[in-house]
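J.: what follows is a protein structure lacking sequence information:
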C-alpha cells in the first residue's frame, strides 16, 4: 500500500481547525463543573440534502497540569525526581498518582497563572523556571476538555504559613518526590493511569532525548477548546 502524506509536502504535520457549523444545540444537563450538550451538524456543510449528525458532548472549562522536576544528588550522581500527589478519583474508585492539576475555573487567569496556583494549592510548591511541555485533548470524541501540561523547574517549597488550606478530596492528598525512571517504568508497566501523568512523563522523556530544544515558551499558543475561556488556535 503506498504511503500517504498527511501534509502533502506543504507544511509540518498538524491537526486541522475546521469546525462544522452547529445547526442546533441544547444543554441537556447542567452540572456543578461541566454540562452535557446535544448538538447537530453536517459533515459537509455545503451538502444541503445530507442528514445532520447529532452528538452529545461534555462542555468542559479545560484544565492545566504541572510536571515539577528537581535534581537530587545521590551516591551514583544527580537523580531527577518528579512531584506526584495521590488523589482519590471516585468514578474509577482508585487513588491515582498524579501530577498536580486543576480546572480553568477562575475568570481572568491565563494558563500559566492557573498552573502556578494549582502547583501551590496541591503540592505546596513554586517554581522559578516554566515551559510548555505538551498539549492534548482528554477525550475528543466526547468532550471539549483541553489540557496544557507545564514543565516546572528550579522548584522550592512554600513556607508553611503561606500554604493553601486543602478541603474535600484534596485534604488527604500526600505528595511524593519519585525518581523519573521509576515513574517512567510505572507508566510503561501500566501501574500509573492518570492521563496527564502518562502524557507528561512520556513527553518529558522525548524532550530530554532531544536535548530540550523543542520545549515551547510558557505562553505558547494553546489548542482551541470551543467552550472554554481564552483559547486560540496556533497560526
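T.: Now that the structure is in, tell me what you want to look at. Bear in mind the structure is a predicted one, so any value in this text is a computation, not a measurement.
J.: contacts and neighbour counts: CA atoms only from here.
T.: Fine.
J.: secondary structure class for residue 223?
T.: Three-state assignment for residue 223 (DSSP: H, G, I helix; E, B strand; the rest coil): coil.
J.: ok, residue 36 next?
T.: strand.
J.: and it, what does it touch?
T.: 27, 28, 29, 30, 56, 57, 58, 59 (CA atoms under 8 Å, 6 or more residues apart in numbering).
J.: give me the number of residues near the spatially closest residue to residue 163 that is not a sequence neighbour?
T.: Nearest non-adjacent residue to residue 163, counting by CA to CA, 6 or more residues apart in numbering: residue 124, 6.1 Å away. Residue 124: 18 surrounding residues under other CA atoms under 10 Å.
J.: residue 124 touches residue 157, doesn't it?
T.: Yes - applying CA atoms under 8 Å, one finds residue 124 in contact with residue 157, separated by 5.9 Å.
J.: strands of this protein, start to end?
T.: Here the chain has its strands, by DSSP state E, at 22-30, 35-41, 53-59, 63-74, 77-89, 94-98, 101-103, 125-137, 146-157, 175-179.
J.: now distance to residue 205 too, for those strands, in TSV please.
T.: Formatted as TSV, the strands of the chain follow (distance: least, CA to CA, whole Å):
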stretch	distance to residue 205
strand 22-30	39
strand 35-41	35
strand 53-59	31
strand 63-74	12
strand 77-89	12
strand 94-98	17
strand 101-103	20
strand 125-137	11
strand 146-157	12
strand 175-179	13
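J.: this is the comparison structure:
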C-alpha cells in the first residue's frame, strides 16, 4: 500500500495522554486513541532512547560478539556491540563508532546500514539501527563502568554466528536481525545501504523530553 493510500485511511488520533512513569532511559505513557468504530481505546506506550548495534567483520569473515549480563533475562547473553543514542541530535553513525571503540577496542574504515529494527512495535517505539563495519583496526579501549568491565568478547565466524542465532544461542533482537542480514550481504545476495540513509522510525519522543 502506498503512503498516500495509507494516509487516506482512518487516523488513530490521540485524544488524551498522560505519563505513568518517566525514568532515565524510558518513559511509560497512556494514550487514549480514536478507533475506526467511533470509540476510543487506551494504549500503553513505552518511550525508549534509540540505539545502534554493529556487525564488525574482519578480513576472514569473523564477527565480534560480546557477552554481558542483561538483568530482565537474569543471565549473560551473546550479542553485538551496541549502545544508546543519548542525545536527540546525535548522529547514529558517530554513536556506533564510539560504542565499537569503547566496548571492544575496534575502529572501522568502511560503514554501511544493514537493517533498522522496530524492537516491539506493539507497545514501544524503541528502534535500533544495525551497521556493518569492515576494514577493522585496533584502538585503545576505555572501560566506562562496571557493566563494561564485566563484558567479555569473542571472535566467531559469521557462519557460526548464524548457527548460534538459529539455535537460540543469540536472542537479542537487533543481533539476530543484524547477523542474518550480514550473512546475506556477505554472500553477495544484496547490498547494504549507505551509512547516512534516512531512518524513518528512529525513536525521538523520549530524547525530546530532555530538551
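T.: On my side now, so go ahead. Computed from a predicted model, the values in this text were never measured in an experiment.
J.: hang on, the earlier thing: so what does the residue nearest to residue 163 of the first structure match up with in the second structure?
T.: Taking TM-score structural alignment as the criterion, the aligned counterpart of residue 124 of the first structure in the second structure is residue 105.
J.: give the contact list for that match.
T.: Residues near residue 105 of the second structure by CA under 8 Å, 6+ apart: 138, 139, 140, 141, 142.
J.: from those residues, pick the one nearest residue 62 of the second structure.
T.: Closest approach between the contacts of residue 105 of the second structure and residue 62 of the second structure, by CA to CA: residue 138, at 14.7 Å.
J.: that closest one: neighbouring residues, count only.
T.: The burial count for residue 138 of the second structure: 11, using other CA under 10 Å.
J.: which position in the second structure aligns with residue 165 of the first structure?
T.: Residue 165 of the first structure maps onto residue 143 in the second structure, by TM-score structural alignment.
J.: returning to what we had before: for residue 219 of the first structure, find the nearest of the strands of the first structure.
T.: strand 125-137 (7.5 Å).
J.: report the buried residues of the closest one.
T.: 125, 126, 127, 130, 131, 132, 133, 134, 135, 136, 137 (16 or more other CA atoms under 10 Å).
J.: from the contact counts, what lies against that strand?
T.: In terms of contacts (3 or more CA pairs under 8 Å, 6 or more residues apart in numbering; DSSP states H and E), strand 125-137 of the first structure is packed against helix 111-123, strand 146-157, helix 195-209.
J.: residue 115 of the second structure maps to what in the first structure?
T.: Using TM-score structural alignment, residue 115 of the second structure pairs with residue 134 in the first structure.
J.: against residue 64 of the first structure, how distant is its match?
T.: 10 Å (CA to CA, to the nearest Å).
J.: residue contacts, the residue most central in space within the second structure?
T.: In the second structure, the centroid-proximal residue (CA atoms, centre = their mean) is residue 128; its distance is 2.1 Å. By CA under 8 Å, 6+ apart, the residues touching residue 128 of the second structure are 50, 51, 52, 53, 116, 117, 118, 119, 174, 202.
J.: map it across to the first structure for me.
T.: By TM-score structural alignment, residue 128 of the second structure lines up with residue 147.
J.: isn't residue 218 of the first structure right next to residue 130, touching?
T.: Yes - at 6.0 Å, residue 218 of the first structure counts as touching residue 130 under the criterion of CA under 8 Å.
J.: name the residues contacting each of the two.
T.: Joint contacts of residue 218 of the first structure and residue 130 (CA under 8 Å, 6+ apart) are residue 150.
J.: the helices and strands packed on strand 125-137 of the first structure: which one's closest to residue 177 of the first structure?
T.: Of those, nearest to residue 177 of the first structure by CA to CA is helix 111-123, at 10.5 Å.
J.: pull the residues that contact that closest one.
T.: Taking CA under 8 Å, 6+ apart as the rule, helix 111-123 of the first structure contacts 64-66, 83, 85, 100-104, 125-127, 148, 150, 158, 163-166, 170, 173, 175, 218-219.
J.: what's the average distance of it to the second structure?
T.: Its matched residues in the second structure lie on average 0.9 Å from helix 111-123 of the first structure after superposition (mean CA distance after the TM-score superposition for the first structure).
J.: what angle sits between that helix and strand 125-137?
T.: 120 degrees (axes from the mean of the first three to the mean of the last three CA atoms, to 10 degrees).
J.: and helix 111-123 of the first structure, how far from the chain's centre?
T.: 13 Å (CA atoms, centre = their mean, to the nearest Å).
J.: for stretch 37-53 of the second structure, same thing?
T.: 17 Å.
J.: ditto for stretch 144-158 of the first structure
T.: Distance, centroid of stretch 144-158 of the first structure to centroid of chain: 9 Å (CA atoms, centre = their mean).
J.: check stretch 124-137 of the second structure too.
T.: On CA atoms, centre = their mean, the centre of stretch 124-137 of the second structure falls 7 Å from the chain's centre.
J.: over to stretch 81-98 of the second structure?
T.: 10 Å.
J.: buried stuff in that stretch?
T.: Quick answer for stretch 81-98 of the second structure (16+ other CA under 10 Å): 81-85, 87-88, 92-93, 95-98.
J.: now stretch 114-133 of the second structure
T.: Residues of stretch 114-133 of the second structure classed as buried by neighbour count (16+ other CA under 10 Å): 114-118, 124-133.
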